[in-house]
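Enquirer: Take a look and give me a structure for this.
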Amino acid sequence: MIIFSLTINTNFIKPYKMPHFKENKNIVIYSVLFAFTGILCMYTPIKTLGETNFDFRMILILISTLYLGSFGGLITTIIISIGRFIIGGKFVLIGIIVNLIAFLIGIVFRKSFIQQTGRTKYSIVVFLPYFVLSTFVLRVNINFLEDLFYLVYNTLFLLTFMALVYLLERLIQTNNTVDQAAYYENLQTIGQMAAAFAHEIRNPLTTVRGFIQYLSADNNHNKLNEFSPIILEELDRTNRIITDYLTLAKPGALKKESFEIQKVINEMSDLLSPIANLRGITIQNHVKGSDFIDGDVSYLKQCLMNVLNNSMEAIEDHGKILIKTRKDPTNKVLTLSIYDNGIGMTKEELQKIGLPFYTTKSKGTGIGTMVVHKLIKEMDGTIEFISEKGKWTEVLIRLPLTQTPPSIRND
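Expert: I've put the predicted structure just below:
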């Protein structure tokens, strides 16, 4: 029971995988864990006869040598033999010799064992020479053991050995299946991202191409001033899509610095106000004060760009976007609130916000919201969505305040 429980627990610490058995670092970890299990076996023997204990520690030496090779097997053998020497007794030398027999058998059969597809059955072949040699050593040196004992002990030894090989093979197979599932899931995600990216890019480019064709026709060039804002908006949208995908595919290093958050909010509000006005939307910026946070300015700008654009797209007709901040000195957190009176979201939709490729927009992909969640988290902040369907939505971004203002730091 000790052997099986510790083998399973080891899989949680370091999952069994055949490539892992070839790396020196992992070989040392596995061999030490196998040795620890073997020592526990010695301290809880299955049978005590005379002045010696009988246990299954040799199984761990065989397993370690067969799966990890001579280096791993040697580590396990040495540690277990030291443990056997510490326990002592009249037959301590015999116990160490039996350990060495298990180690040598493992070395001899290691190559053929690894090449086998049915390793559980092949473990019988490995066991037979060990059985012959170990029994010979015990019979020569310990004369009070009966034939029935040899029969029972070695039968249990073989069954335990085969069961442990079977358990390891199943664990290895399960771990490989999990890795393959994760790999194919990643491939599927990449495929979805590629399809969504192509779809998102195609839409604004098609719009721009249509306007250019229209304006290049006879007598339509005088309408350039009328359509140029729409063309620029579609090109900006394309740029935002590319930026979002690049952020997910190859995120840049966080450039953490102390900056005034109100200044960044005012800058983004002024940048997007002309676009909002074209849609009949008013951005009301009620941000006041001068608070500093530790974060990445470019990250925050990208988040604000995505959130404000989502707010504008959620407003079907003339509406407003309200931006406010409030400070919590107790928790040293600044809360940024972005409110819009757009179409809102249901409770079910709110629970899915931020999930891969989830969006409430018919033409969206959800990438922008994923990016916002990711960037805010990297700045040690949190984001929360509150909404009422058909009425309003409020986005709350909480970021940690700077402990020491930059002016004091420079001093």
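Enquirer: Only C-alpha atoms from now on, for both contacts and neighbour counts.
Expert: Noted.
Enquirer: The spatially most central residue of the chain and Q192: what is the separation?
Expert: Computing the C-alpha centroid of the chain and ranking residues by C-alpha atoms, centre = their mean puts A182 first, at 10.2 Å. Taking C-alpha to C-alpha, to the nearest Å as the measure, A182 falls 15 Å from Q192.
Enquirer: Let me see the ranges of the strands in the stretch 151-300 of the chain.
Expert: 257-260, 281-285, 292-295 (DSSP state E, counting those that start in this stretch).
Enquirer: same for the lengthiest helix in the chain, what does it pack against?
Expert: If you go by DSSP state H, the chain has its longest helix at helix 147-216. Helix 147-216 is packed against helix 2-13, helix 57-87, helix 119-141, helix 224-249, with contacts defined by 3 or more C-alpha pairs under 8 Å, 6 or more residues apart in numbering; DSSP states H and E.
Enquirer: Single out the most deeply packed of these.
Expert: Ranked by mean neighbour count under mean count of other C-alpha atoms under 10 Å, those are led by helix 57-87, which reaches a mean of 23.
Enquirer: by how many degrees do that helix and helix 119-141 diverge?
Expert: Relative orientation of helix 57-87 versus helix 119-141 (axes from the mean of the first three to the mean of the last three C-alpha atoms, to 10 degrees): 40 degrees.
Enquirer: tilt between helix 57-87 and helix 2-13?
Expert: Using the same axes, to 10 degrees: helix 57-87 against helix 2-13 is 100 degrees.
Enquirer: following helix 57-87, which helix or strand comes up?
Expert: helix 92-115 (DSSP states H and E).
Enquirer: so who does N24 touch?
Expert: With C-alpha atoms under 8 Å, 6 or more residues apart in numbering as the criterion, no residue contacts N24.
Enquirer: and for comparison, fold this next one:
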Amino acid sequence: MSRTRHKLSASKAKNAEVGTLYDGGGLQLEKTSRSSGKWIYRYSRLSRRRDMGLGPYPSISLADARVARDHWESVKNNGCDPIDVREEELAQQKIEQNAYDPIFEDAVLSCLKHNAAKLKKGGVAGKWRSPLDTHVIPKLGKRRVSSLKTHDIKRVLEPIWKNHKPTADKVVQRTKMVLNYCLDQDAKVDPLIVNKAVGRLPIVNHKTENIESTPWQDVPALYRRLNKFTSSNLALRLVILTVQRADSVCGARFDEIEGDVWTVPAERMKSNESQAEDFRVPLSAEAMLVVEECRKRRKNGFLFPGHRSKPIHGNSLLKALNELEEPGRPHGFRSSFKDWQRETHPGLESISETCLAHKVGNKTERSYQRSDLLEPRRSLKAKWAEFILGS
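Expert: Got it, this is the predicted structure:
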């Protein structure tokens, strides 16, 4: 015969004095004062009596206490100890509460630090964060990564999806990178929400626009127009003659030049930190004249000094070209050189690619290629300088 249940009523529990009240089925109320107390579920497990707290009275009502008692009684009837089960559940809750779940803004910083070795100059020079700082963090920066949903990512992408597709693609790539990093840290995130968001946006046929370059036939005339020996004009001349990137040239130092060889340090080469290497650049006779002109104007260790003991910025080169109403961009001179080589010196693809500091061949082929082709590059660069000077 089952024990009588529901002996208590709400009014009886409220009006009772200090003591223990029994509702039946193991549920009891221990009143510590006329207005407060605690609920207990008393049961036996392996011939051992155990008291399980169900919460304070009156915060937990009689009805709620009965529901809790019924739940834990069911657990006991299934062969488990209610107290042990609850302790396991609380431990799991604590683990989940302490789980990695940063706000998106902090996750970006952690992801950047973690992947710095794979990114150009640690992700700083290439402004890896810029698309996220501009488009994602203002909207989602304070959200926990576990709370992010597909519609959140879609909301970020919609304003830039059609008219700024390259930027949107960067946002997509970097957001996935951040969420995948969080997933690796056991955060409860789903990186696939980014792909789902993209799938809900219209297909955009975006045509990639190449950096505008000066036709190689027009380079000599432009070179002659750079006749004001300012830092910007001299830097542009060296960019044209060496076909190195603007960042590499703008930061050039006198102590990097030995004889007629300029060694660009790894940190100014376009590569991730783990793969970057110093790069030797042969200087033609005309390039050496540019260096000597810079020596005459020397203010510090930089060939092209700017403000506050720093080198000039790449924007200075853009400004100089704009003043000459030249549509070609500094980076475009590399394309000019490449077109000149193809049309006037065919068959020197590997040499011209190495001049541009591009990797030639696959990984296996490069493992057997130990020479940086300095002398063949010197010869090709000399011919390029002769063409520019009209010799």
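Enquirer: Kindly provide the TM-score of these chains.
Expert: In this superposition the chains share a TM-score of 0.25, using TM-score structural alignment, normalised by the length of the second structure; 160 aligned residues with a C-alpha RMSD of 6.7 Å.
Enquirer: still on that earlier bit, pipe the strands of the stretch 151-300 of the first structure into CSV and attach mean neighbour count and distance to Y122 of the first structure per row.
Expert: Shown next, in CSV, are the strands of the stretch 151-300 of the first structure (neighbours: other C-alpha atoms under 10 Å; distance: least, C-alpha to C-alpha, whole Å):
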stretch, mean neighbour count, distance to Y122 of the first structure
strand 257-260, 17, 62
strand 281-285, 19, 75
strand 292-295, 23, 59
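Enquirer: would you list every one of the strands in the stretch 1-150 of the second structure?
Expert: Under the criterion DSSP E, counting those that start in this stretch, the stretch 1-150 of the second structure carries strands at the ranges 19-24, 27-33, 36-45, 48-57.
Enquirer: Ok, the stretch 251-391 of the second structure next?
Expert: According to DSSP E, counting those that start in this stretch, the strands that the stretch 251-391 of the second structure contains are 257-258, 261-264, 279-282.
Enquirer: Against which helices or strands is the second one packed?
Expert: So the one you mean is strand 261-264 of the second structure. Judged by 3+ C-alpha pairs under 8 Å, 6+ apart, strand 261-264 of the second structure is in contact with strand 279-282.
Enquirer: which helices and strands sit right next to the strand it packs on?
Expert: Looks like strand 279-282 of the second structure contacts strand 261-264, helix 374-389 (3+ C-alpha pairs under 8 Å, 6+ apart).
Enquirer: Could you rerun that using 10 Å?
Expert: strand 257-258, strand 261-264, helix 349-355, helix 374-389 (3 or more C-alpha pairs under 10 Å, 6 or more residues apart in numbering; DSSP states H and E).
Enquirer: Please identify the buried residues of the biggest helix by length in the second structure?
Expert: Longest helix in the second structure, counting residues (DSSP H): helix 165-184. Residues 165, 167-172, 174-183 are the ones in helix 165-184 of the second structure that count as buried (16 or more other C-alpha atoms under 10 Å).
Enquirer: Run a quick neighbour tally on I101 of the first structure.
Expert: Neighbourhood size, I101 of the first structure [other C-alpha atoms under 10 Å]: 21.
Enquirer: Okay, L27 of the second structure and K14 of the second structure: tell me how far apart.
Expert: 16 Å.
Enquirer: Looking at the two, which is more packed in?
Expert: L27 (27 against 15).
Enquirer: quick check: angle from the longest helix of the first structure to helix 224-249?
Expert: Using the same axes, to 10 degrees: helix 147-216 of the first structure against helix 224-249 is 170 degrees.
Enquirer: any idea how far helix 147-216 of the first structure is from the chain center?
Expert: 13 Å (C-alpha atoms, centre = their mean, to the nearest Å).
Enquirer: Look up how far E257 of the first structure lies from V297 of the first structure.
Expert: 8 Å.
Enquirer: ditto for T120 of the first structure
Expert: In this view, T120 of the first structure and E257 of the first structure are 59 Å apart by C-alpha to C-alpha.
Enquirer: How about the contacts made by the nearest residue to Y181 of the second structure once chain neighbours are set aside?
Expert: Nearest non-adjacent residue to Y181 of the second structure, counting by C-alpha to C-alpha, 6 or more residues apart in numbering: C111, 6.1 Å away. Shown in contact with C111 of the second structure (C-alpha atoms under 10 Å, 6 or more residues apart in numbering): 174, 177-182.
Enquirer: and of those residues, the nearest to G332 of the second structure?
Expert: R174 (26.9 Å; C-alpha to C-alpha).
Enquirer: which stretches of the stretch 51-200 of the second structure form helices?
Expert: Here the stretch 51-200 of the second structure has its helices, by DSSP state H, counting those that start in this stretch, at 62-77, 82-97, 104-114, 130-131, 137-140, 150-157, 165-184, 192-199.
Enquirer: Columns distance to A287 of the second structure on top of the ones you listed, output as TSV?
Expert: Conversion of the helices of the stretch 51-200 of the second structure to TSV gives the following (distance: least, C-alpha to C-alpha, whole Å):
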stretch	distance to A287 of the second structure
helix 62-77	85
helix 82-97	63
helix 104-114	38
helix 130-131	35
helix 137-140	45
helix 150-157	46
helix 165-184	36
helix 192-199	49
